[in-house]
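> Need a 3D model of the sequence below.
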Amino acid sequence: MGFSPPSLSFILFLFHFLSTISSSHFCAPDQSLSLLQFKESFSISSSASELCHHPKTESWKEGTDCCLWDGVTCDLETGHVTGLDLSCSMLYGTLHSNSTLFSLHHLQKLDLSDNDFNSSHISSRFGQFSNLTLLNLNYLDFAGQVPSEISHLSKLVSLDLSRNYDLSLQPICFDKLVQNLTKLRQLDLGSVNMSLVEPNSLTNLSSSLSSLSLGDCGLQGKFPGNIFLLPNLESLDLIFNDGLTGSFPSSNLSNVLSRLDLSNTRISVYLENDLISNLKLLEYMSLSESNIIRSDLALLGNLTRLTYLDLSGNNFGGEIPSSLGNLVQLRSLYLYSNKFVGQVPDSWGSLIHLLDLDLSDNPLVGPVHSQINTLSNLKSLALSDNLFNVTIPSFLYALPSLYYLDLHNNNLIGNISEFQHNSLTYLDLSNNHLHGTIPSSIFKQENLEALILASNSKLTGEISSSICKLRFLQVLDLSNNSLSGSTPPCLGNFSNILSVLHLGMNNLQGAIPSTFSKDNSLEYLNLNGNELQGKISSSIINCTMLEVLDLGNNKIEDTFPYFLETLPHLQILILKSNKLQGFVKGRTTYNSFSELQIFDISDNDFRGPLPTGFLNCLEAMMASDQNMIYMNATNYSRYVYSIEMTWKGVEIEFPKIQSTIRVLDLSNNNFTEEIPKVIGKLKALQQLNLSHNSLAGYIQSSLGILTNLESLDLSSNLLTGRIPMQLGVLTFLAILNLSHNQLEGPIPSGKQFNTFNASSFEGNLGLCGFQVLKECYGDEAPSLPPSSFDEGDDSTLVGDGFGWKAVTIGYGCGFVFGVASGYVVFRTKKPSWFFRMVEDKWNLKSKKTKKNVGRYGARGN
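From the prediction side, this is the model:
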């Protein structure tokens, strides 16, 4: 029987295939062994890769051809490994200098990006890969210094060391890189510390360079202008080098430049005709918070290839140029944090490809429907912090691809309608004037990560238990509304990824969630200002990541919850204005409450002596925090913590909390006996309130050690003896209330004490001093050192709180009251001793004020 034509063709093909295989080599044995040993030196961890997850080494099996392994490329003639791509492979461990990776001498391309090498140092042995043309060590958690041996890789065309935030590059090493890597076309050193490198060192970069990325490198000084003129330069990224100066040229530019990012630099950019005509091929342009001079934004309408435009944070005024409607290829447009007025231009209806639009933080007004209702491809829309005073446009509820919607801080009115899609991942409608119930469609957004409907005041109804179906929810903030009913029991354990739960300032009743699941991610729990009853569940100790717990202003009946001391990261604990009772004893575990920065158990029924052992544990109140940042959720960093707190005698809700703040408030309880000396250890305290208790004995002189103290309230107790002179050195003390005790003797003078009026000392009949209009006799008469205006600036401690201006007003009122009193005494011919005292103090104060007025004025700016 003969072969049919198809069978013969197959045989011929098989013969050709086998002959091809026989003429090539499999992976060399030593190469295979090296790769397997390299694999064994790392573990696989899902947290080791962030951008993508592809554990390529799992396909590496002994006894198989390594040239067929995932991520491995071989020379088919020699069997040598020439390429290794292990990006996103979830590798975790240390890359040692004796790693078998360095025995792969024939490598031409090596990509290890997006793994976790656990603060390894970049080995000098990388310099042995003499054939490398591509080296990508991006985002590997490398630390230390870049070795100079990297400069030996003279064949490199692409080098990426970016996003290794603890990595530094020294000037000598950088000079060698520039001199030796003459074939470089792509260089990315983003986030590598180059603060010691002179920008002028860049002048010798290869003329073949097509992409240069030096973002967030700490560069200082004048950026060399010739870099902008490199003939092949297509992409330039210098973002987040706020020490860089210089000028971006308007002429002689490379006509191939397609990407330009000068955001957060001080490099001058002149938006003029010459520049625009030289940037015709530009597709990506970011000048956020940059140094734009003599700008004509309308000219940007000529850059018709733009797909990305960011002009945020530049204080541009006037109306938004209608010419931007010419940029029909735009995918992303960011104009937030400017001063644009008026409405969104009608011409924007042509931006049909727009995916991301952010016009936040501008005084724009509505309506918005006619301008952007045709942008059916929008995925992200942010119009927050504007002056829109209309109902939410109906078309927003119908956009099929919309996943991010932020309309907070406007004057929007009306009901929240039902969404006609389920693609939302982020929804923020807070701080508007919306009313009605929460639409059920919100609870059907299966991928929703953040739901923020706070501060609308008029949202009513109950919180549906359907909310617990949102298994990806990380932030839930429904605070400052009129929601009623009980808190859904499932809120304590429905999602292990929930970081923020804020239901404060509503009309919720019933019990606090009683079951908090283990291994949850809760960092912020705020139920303040409701009518919740019952006890505090001990299962809250399962919230091991909890940083803020605010249960204040409820009807909780319980004893002090000692089990909370086991929470290792608790920084803010507010239990004020409940029905808590009993004693507050010392610690029972090591390091209990050591992270507490704000502790408020005021207005309860706690009794007994102040807990000395407990105060000894407050380590965070013993040391100041120099990080001037607002406290925010770690797992969802865009969410900034807020609390309600009594600050300098005024009840305020703070939408932001500075990490430096330290507050201890034990007021309005039944604490007895003396103020313990150990309280002087809390040197970082800025506010101490022990008022309205039954504390007896002397005021401890150790309070004078609290040099950061801005507010001290010991009023309405049974304190006796004199006011310690040591309190007179508290130069930041702006608020003092020692009223209604049994104090006697002279009031300390000088520093801040000269700014306090009689109300700070009333109800202490034994006190004397000019503040209470009672002379002290003999050697008890207080002297009058110069007044100090150095009261500290608390405006940075808490967002939208009271600052130095309020303190100055208080001082001014007290001063006017004193002068007026003296004048009345003089006109009514009261005792001459009082006239002499007031006159002497006035003369001395006038002389000192003239000397200090400049310093005071400077602090006030």
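> from here on, contacts and neighbour counts on C-alpha atoms
Noted.
> Surely Ser263 touches Ser288?
Yes - counting by C-alpha atoms under 8 Å, Ser288 is a contact partner of Ser263 at 4.5 Å.
> number of nearby residues for the spatially closest residue to Tyr630 that is not a sequence neighbour?
Using C-alpha to C-alpha, 6 or more residues apart in numbering and skipping residues adjacent in sequence, the residue nearest Tyr630 is Gln658, 4.5 Å away. Gln658: 21 surrounding residues under other C-alpha atoms under 10 Å.
> Proceed likewise with the subsequent sequence, for comparison:
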Amino acid sequence: MTGHVIGLNLHFGGLQGNIHSNSSLFSLGHLKRLDLSRNDFRGSPISSKFGGFVNMTHLDLYYSNFSGPIPSEISHLSNLVSLNLSLRDVRLDTLSFNRIVQNLTNLKELQLIGVDMSSVVPDSFKNLSSSLTTLRLSNCHLQGKFPENIFRLPNLRVLSLGFNNNLTGSLPNSNWSSPLETLTLSETRISVDWHRLTRNFKFLRALYLSNCNFVGSHLAFVGNLTQIMRLDLSSNSFGGQIPWSFFLNIESLVYLNLVGNNYVGQFPEVDSNSTLISSLYDFSKQQLVGPIPRHLTELILYDNQLNGTIPSWLGSLPSLEQLSLVSNQLSGNIIEFQSRSLSSLLLSDNNLHGLIPRSIFELENLTDLDLSSNNLSGTVEFEKIVQNLTNLKELQLDGVDMSSVVPDSFKNLSSSLTTLRLQNCHLQGNFPESIFHRPNLRLVDLSFVGSYLAFVGNLTQIIELDLSLNSFGGQIPWSFFLNIESLVRLNLGGNNYVGQFPEVDSNSTSISSLYDFSKQQLVGPIPRHLTFLYLYGNQLNGTIPSWLGSLPSLEGLNLISNQLSGNIIEFQSRSLKILYLNDNNLHGLIPRSIFELENLRYLDLSYNNLSGTVEVEKFSKLQSLFSLDLSSNHLSLSFNHLSNNSWPQLYSLALSSCNISEFPYLLRASPNLESLNLRSNKLHGLIPRSIFELENLTDLDLSSNNLSGTVEFEKFSKLQSLFSLDLSSNHLSLSFNHLSNNSWPQLYSLALSSCNISEFPYFLRASPNLDMLNLSHNRIQGEVPKWFWDVAKDSLYYLDLSHNFLTGTARHLRWKNLGYLNLHNNSLQGELPIPSPSTFFFSISNNQLTGEMPPTICSLTSLVVLDLSNNKLRGKIHQCIGNFSQSLSVLDLRNNKFHGVIPGTFSKGNILRNLDLNGNQLEGSLPPTLLTCRELEVLDLGNNKIQGTFPNWLESLPKLQVLILRSNKFYGEIGIPETKFPFQKLRIMDLSYNRFSGLLPTKYFEHLTAMINSQEHELKYMGEGYYQDTVVVTIKGFEIEMVKIQTFFTTIDFSNNTFRGEISKVIGKLKLLKGLNFSHNELTGTIPPSFGDMCNLEWLDLSSNRLFGDIPEQLVNLTSLEKFNVSENRLVGTIPHGKQFDTFDYDSYSGNVGLCGLPLSKTCGAHQPPPSSFQQEDELEHGNGFDWKVVLMGYASGVVIGISVGYFVLSNGTTDWLVKVIGRKQRCRNVEITQRRT
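As a prediction, this is how the structure comes out:
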């Protein structure tokens, strides 16, 4: 290059590295035009040398990855006509901006998109050049009042102020004619007066007003914008009918975006000769009903609630170029398409089935085809895709059955292919390596396909590679990945990799963003040169390495849901924008450096053990912070120093379980707040007015507090943006009197559990978009009103009416898309209702249903949980019950009147986890197909009439933890194991009340690993988040229903059989055993002294056998023992005394004529020890009867202290009761329970 160069265009030139001050670029003194846009200068600063180009008229550094402050020397370029410094990590202060404004008087185009101008005073814009034609300031963090005179600049054609959330102001009121052609005010707080807008901006061709918080319909003046071509009114609160009469008068309109409003109604009928609205674009997330106009170029209707079939005439629209019906509820076959102009066909995430029509393979102009996530079947004519669709750029067929496709067919795919997704397509054979040589291929997703990593290194131009959700294991093959210079995003989530990250060279550009290594077992050092590090959902432990806080380029760190401990490290990187450390075991103080991360936008420290006092004011000084979550720690929060206007940018605040007793005053200082979560605190008194003044609020959770007083529900409905509200578990009195029928159409989620409601709120009739409704644990009684069955029948997904007093029938389940339905614990009668086939959770337990199980139960193919327990249902269990839903995890038919045999139709590959058929009248033998239930954890078949010998073949079920065969007709010897490691996970084994005989199964006892040692170190319960396992077991002589099963609860009950022979000392190895009951058998021999090693034993019942010899003194060491019964045997000698043995009464030893000593009246001679103080107290309190106390206590330790301490936690409130006691009443001093002697 020579010094006489006047123009240099290096746009998208592939330049990388720094531009140093001695660069030859700055020797080009005559340069007038310089374009360095779309290059990568690695975050280096903009050199002050740019100010030396005194002849420069056009300078473009758009998205060239510079960082730091814009040098003031730019203001020396006084001849500049066009300046584009749109950069993401660049700052511009008031002083530098004022110099630019003062010196660059010839500027016509000024573009600063993404530049941090948060410190620039809006008044600085007043002096901008009157010759300005283009001003783009989107996403610049501008705040304050924008000057009105900018709108009046005489030559201004383009003004873009969007995405400055704290920018206020208004349009000028005076009459004048603006030359503006493009105006963007999206996501600002600038007040828009429709009359002023349409009166003064008549030349507008593009108007973008997305998310401007408009309320109601203010579109009467839109028709005056006679030249408008592109109109974006998305994400506002417009409702009612779409005002087509306005739009159809605008002949120039080609782009209309009304996404994210509350419109209902039909499309218009567009005249076939009309050119207007040739592209009805982005009507997504509306409730549009009716015919689709027949003369369209683009039809994009993603994420609606369209159902039924795709209309056949849609395939014959002659001009159709783009069709997107993604994420609806469309069913039926895919129609034939005749339009040869179709270039984009997106039909994913529906319920379409059948074959892919041949006509699709003849759409020669097709560039994008997405048929994924449907139920398509049959043979895919993939060869025709290869032969005919030569222009394909994106091909997505996730979930399409391609098992018949020969992998070699992929060899000839279009060379223009950029995206290929074939997730879960059942492909078989060797995948052709040549597919990865496609020159334009940018994204490959072969999830669930198999192992194809041998040729990953050949993807020389790949930028994004997604291999998630496979079964890849071993070491991550970094030798392949690190040879791909272009790779910046790599997703290996959901595999089984172990090992260490590589050490990435500091000068390397490869893998600048190691993204989504989630759900791996990653061990070892984390590479030090990263932009984004996402490691959520792993098993990382230990402390966070300190060097991680000094990574200079780090923008996003996500360590959610690991096992990290220790203190939070200090963070020095000022580029950090995302910091997610929630759901770990971190403790200590929040480090000071976090309050200095000036670019931080999202901070989540919730669900840790952080402590100390936190001045919330410090967070408010982070001017970029949008979202803060400190929930569920041990912090003490102080709001004392927050001023009224201190936190305007905050839009999401979560402080649940933070011990807050008063509503924080900062709510008054956060007018833009959209999401507020104060759940599970100590808030009391009335809900303050300030809550109802948060006009932007979309999500409010005040549940589980002590709020009181009467609340006029109408106040919430006036929050026009509010779509999610949870007031559950307070002491509020809710009044629905003043709610009109049409007051809350935007309501999406409503939870009013435990709110003392006595009737169904009538306003629900006017909530057609309701997705989630929880009215559980109230006082609603009587029959469900007829109108309620039609509430949100097209949208309702979650409905919980449990724990009320509902009566009548529940036949009218009209909700088409219901996923969760809980009617548990009411008084509903009649036949079993059948919900929508889309339902995954259905509980109607604890009601009074009668009749047989209808065959339509077999249509619920999506069920995960089916709970029909505690009703009066009868008849046989349908054969389909074992295979009608491949996703079925819980089948609970306990305590009904079903008879016949257990269906033998459990299919291979099922995921059944809990099978509970207890308390019916089932007969026959166990079906051997139970062996296909490899995920089974709970098998409860107690209290039936099932016959046969012991099903020792169940010992091979790898996850079985609970086996209850109690009170059936099983017989014979148990025998010896048939496998090497039988019942390794078993923790509850109840074979009582059968006719088993022979010797005790010593070989089985030797292998009960879960009763010998355990990895459990904290209180956990069996089951899943939406369902808790329940069993009835005999504990210390009581029949107890455990509504939650603790994962370290262990018991063996072989009572009431005819076992004989001696008790093996091997049983003493079961150190984790809580209860052992061998009573009412024919056992002989002595009590093994090894029983003294079962240190966690709390009850031991060996009564009614033929045991002889002494009671071993070693049993005195069982300090947790509360119930001990050896009555009705042939034991002799002195009863041991001391510790727990001083608490047992006469009934524990009666019927043994050879025993002597207290508490028996028979003495052992002159050396009888005196009674203990424990025994004296017990006699004073209880007289001659044995009595038990149940008190409230934690059970984490498993050690019982004292003689009156019971066993379970009784939680406050609602569904978390752990104990129900069943049987005859017996007097008790503190708590009445029932007891059944066994």
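> Mind checking the TM-score on these two?
After superposition, the two chains reach a TM-score of 0.78 (TM-score structural alignment, normalised by the length of structure 1), with 745 aligned residues with a C-alpha RMSD of 3.8 Å.
> ok now do the counterpart of the residue nearest to Tyr630 of structure 1 in structure 2, which residues does it touch?
Using TM-score structural alignment, the equivalent of Gln658 of structure 1 in structure 2 is Gln1046. By C-alpha atoms under 8 Å, 6 or more residues apart in numbering, Gln1046 of structure 2 lies in contact with 1019-1022.
> List only buried entries from those residues.
Buried members of the contacts of Gln1046 of structure 2, counted by 16 or more other C-alpha atoms under 10 Å: 1021-1022.
> quick check, nearest of the contacts of Gln1046 of structure 2 to Gln1168 of structure 2?
Taking C-alpha to C-alpha as the measure, Gln1168 of structure 2 sits nearest to Leu1019 out of these, at 43.6 Å.
> I'd guessed the closest one sits against Thr1047; true?
Yes - if you go by C-alpha under 8 Å, Leu1019 of structure 2 and Thr1047 touch, sitting 7.4 Å apart.
> shared neighbours, these two?
Taking C-alpha under 8 Å, 6+ apart as the criterion, Leu1019 of structure 2 and Thr1047 do not both touch any residue.
> The residue most central in space within structure 2 and Cys1095 of structure 2, how far apart?
Among the residues of structure 2, the one closest to the centroid is Gly1025, at 11.4 Å (C-alpha atoms, centre = their mean). Using C-alpha to C-alpha, to the nearest Å, one gets 32 Å for the distance from Gly1025 of structure 2 to Cys1095 of structure 2.
> List the residues that contact whatever residue of structure 1 lines up with Val890 of structure 2.
The equivalent of Val890 of structure 2 in structure 1 is Val500 (alignment by TM-score structural alignment). By C-alpha under 8 Å, 6+ apart, Val500 of structure 1 lies in contact with 474-477, 522-525, 633.
> Looking at structure 2 now, which of these still hold up?
Shared with structure 2 under both residues aligned by TM-score structural alignment, their matches' C-alpha atoms under 8 Å, the contacts from those are 474-477, 522-525.
> and which of those is nearest Gly218 of structure 1?
Nearest to Gly218 of structure 1, judged by C-alpha to C-alpha, of the kept ones among the contacts of Val500 of structure 1 is Glu523 at 32.3 Å.
> What is the aligned counterpart of that closest one in structure 2?
In structure 2, Glu523 of structure 1 lands on Arg913 (TM-score structural alignment).
> Please pull up the equivalent of Pro648 of structure 2 in structure 1.
By TM-score structural alignment, Pro648 of structure 2 lines up with Asn255 in structure 1.
> And Asn677 of structure 2, by the same measure?
Using TM-score structural alignment, the partner of Asn677 of structure 2 in structure 1 is Ser286.
> Would it be right to say that Glu383 of structure 2 lies in a strand?
No - Glu383 of structure 2 is assigned helix when assessed by DSSP: H, G, I helix; E, B strand; the rest coil, not a strand.
> Pull the number of nearby residues for it.
With other C-alpha under 10 Å as criterion, Glu383 of structure 2 counts 17.
> Alignment lookup: it to structure 1.
Aligned partner of Glu383 of structure 2 by TM-score structural alignment: none.
> try Arg199 of structure 2
By TM-score structural alignment, Arg199 of structure 2 lines up with nothing at all.
> Can you name the element that comes right after the one helix or strand Arg199 of structure 2 maps to?
Arg199 of structure 2 is part of helix 194-200 when elements are defined by DSSP states H and E. Toward the C-terminus, helix 194-200 of structure 2 is succeeded by strand 206-208 as the next helix or strand (DSSP H and E).
> quick one: contacts for Gly972 of structure 2?
By C-alpha under 8 Å, 6+ apart, the contact set of Gly972 of structure 2 is 949-950, 995-998.
> same question, Ile1111 of structure 2
1087, 1131-1136.
> Run the residues you listed past structure 1 and keep the common ones.
Compared against structure 1 with both residues aligned by TM-score structural alignment, their matches' C-alpha under 8 Å, these retain 1087, 1131-1136.
> From those, keep the buried residues only.
Buried members of those, counted by 16+ other C-alpha under 10 Å: 1087, 1131-1136.
> Taking those, tell me the two that lie furthest apart.
Taking C-alpha to C-alpha, no two of these sit farther apart than Ile1087 and Thr1134, at 14.2 Å.
> need the helices for the stretch 901-1050 of structure 2, in chain order.
Using DSSP state H, counting those that start in this stretch, the helices of the stretch 901-1050 of structure 2 run over residues 1002-1006, 1009-1012.
> which of those is buried the deepest?
helix 1009-1012 (a mean of 22; mean count of other C-alpha atoms under 10 Å).
> After superposing, tell me the mean distance of that one to structure 1.
Superposed on structure 1, helix 1009-1012 of structure 2 shows a mean distance of 1.5 Å to its aligned residues (mean C-alpha distance after the TM-score superposition for structure 1).
> Need the residues that contact that helix.
983-987, 1050, 1069-1073.
> Where does it end up in structure 1?
With TM-score structural alignment as the criterion, helix 1009-1012 of structure 2 aligns to 619-622.
> Distance from the matching stretch to the middle of the chain?
Taking C-alpha atoms, centre = their mean, to the nearest Å, the mean C-alpha location of stretch 619-622 of structure 1 is offset from the chain mean by 22 Å.
> Would you check the span in structure 1 matched by stretch 299-319 of structure 2?
Taking TM-score structural alignment, stretch 299-319 of structure 2 hits no residues over in structure 1.
> which element is Asp385 of structure 1 on?
Going by DSSP H and E, Asp385 of structure 1 is not part of any helix or strand.
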